[in-house]
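>>> Generate coordinates for the sequence data below:
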Amino acid sequence: MFVRRLTTIAAGAAAAVLLTSTAASAHFCYFSNPNPNGDAGRAGSQGFVSFGVIAAAEGFCPAGAQVLADAVGVTTSTLINAHGVMAGPTGGNKAISHLDFAALEAAIPAALAACE
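Coordinates of the predicted model:
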């Protein structure tokens, strides 16, 4: 029991560091209200990855990924620009948003619990 709890805590700490450290270089931007045709094109590109794929790459199960997505106000299918920075929202442009890493970090314990 203690080893499993320690493993869960270590995994959560590693995920928090990894998810927040990569944010400094990419900001993890996404389109707030995407055009379906635009999303279809972005889905086939190398620059965009769905939130669910990113969460799975960090070791979260689908239920945990959903907890994280809910916490930051996206869906697991929201396409995230994980390779660069998009402009906005400046001058009233609300089309581009950035993941809320404070909310994401706060949701990690619940996401890990959902994966147990």
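
>>> Going by C-alpha atoms from here, please, whenever you check contacts or count neighbours.
Noted.

>>> Relative to residue 53, how far out is the closest residue to residue 29 other than its chain neighbours?
In this structure, residue 29 finds its nearest non-sequential neighbour in residue 98, 4.5 Å apart by CA to CA, 6 or more residues apart in numbering. Distance, residue 98 to residue 53, using CA to CA, to the nearest Å: 17 Å.

>>> cool, and residue 113?
19 Å.

>>> repeat for residue 3
Distance, residue 3 to residue 53, by CA to CA: 28 Å.

>>> Kindly report the same for residue 23.
Applying CA to CA to residue 23 and residue 53 gives a distance of 16 Å.

>>> got it, and residue 42?
Distance from residue 42 to residue 53, by CA to CA: 14 Å.

>>> where exactly do the strands run in the protein?
Under the criterion DSSP state E, the chain contains strands at 29-31, 48-50, 79-81, 96-98.

>>> One more sequence to fold, the one below, so I can look at both together:
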Amino acid sequence: MDVSTYYTELITLWEEHKNYVELPVCTYGRCECDATNLWEKLQQRSRVTKFLMGLNESCEQSRRHIFMLKPIPTIEEAFNIVTRDERQRAIRPSTKVDSVAFQAMTTPPDATLAAL
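As a prediction, the model looks like this:
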């Protein structure tokens, strides 16, 4: 499954889940603890973590990069970083050098003749 499909499915599930979860409400009279906003921030961080941990191994570098960011980005920002990195990997050609060819390129000509 590609990253866009995975992201879309997660967002759809989370939006549906929101319909069934009661947000915490502070029961103290004139409390200004802002429990609902704190709960939403916690849920946002949890969603970013779940999104990143569900990615396949090809996204490991993006995952590590995002986990090191402070503050942790939103789910949308994390998705954008991952898809940007995915596009760059697709564009950048894989440059694997054959070890024998590499050795031949780095061996000085005199050493090659002396080996004969």
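
>>> so what number do they get for TM-score?
Put the two chains on top of each other and the TM-score (TM-score structural alignment, normalised by the length of structure 1) is 0.30; 65 aligned residues with a CA RMSD of 4.7 Å.

>>> before we move on, back to that, residue 113 and residue 53 of structure 1: which has the busier surroundings?
residue 53 (18 against 12; other CA atoms under 10 Å).

>>> all helices of structure 2, in order?
Per DSSP state H, structure 2 carries helices over the ranges 3-18, 35-53, 60-68, 75-91, 99-106, 109-115.

>>> Just put those helices in JSON lines and tack on mean neighbour count.
JSON lines is the format used below for those (neighbours: other CA atoms under 10 Å):
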{"stretch": "helix 3-18", "mean neighbour count": "13"}
{"stretch": "helix 35-53", "mean neighbour count": "15"}
{"stretch": "helix 60-68", "mean neighbour count": "15"}
{"stretch": "helix 75-91", "mean neighbour count": "15"}
{"stretch": "helix 99-106", "mean neighbour count": "10"}
{"stretch": "helix 109-115", "mean neighbour count": "8"}
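
>>> Packing partners of the longest helix belonging to structure 1?
The longest helix of structure 1 (DSSP H) is helix 2-26. The elements that helix 2-26 of structure 1 packs onto, with contact taken as 3 or more CA pairs under 8 Å, 6 or more residues apart in numbering; DSSP states H and E, are helix 101-114.

>>> and the helix it packs on, what does it pack onto?
By 3+ CA pairs under 8 Å, 6+ apart, helix 101-114 of structure 1 packs against helix 2-26, helix 62-72.

>>> Can I get those helices in TSV including mean neighbour count and distance to residue 107 of structure 1?
What follows is these, written out as TSV (neighbours: other CA atoms under 10 Å; distance: least, CA to CA, whole Å):
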stretch	mean neighbour count	distance to residue 107 of structure 1
helix 2-26	14	10
helix 62-72	21	6
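
>>> Identify whichever of those helices lies nearest to residue 49 of structure 1.
Residue 49 of structure 1 lies closest to helix 2-26 among those, at 12.5 Å (CA to CA).

>>> what's the angle from the closest one to helix 101-114?
150 degrees (axes from the mean of the first three to the mean of the last three CA atoms, to 10 degrees).
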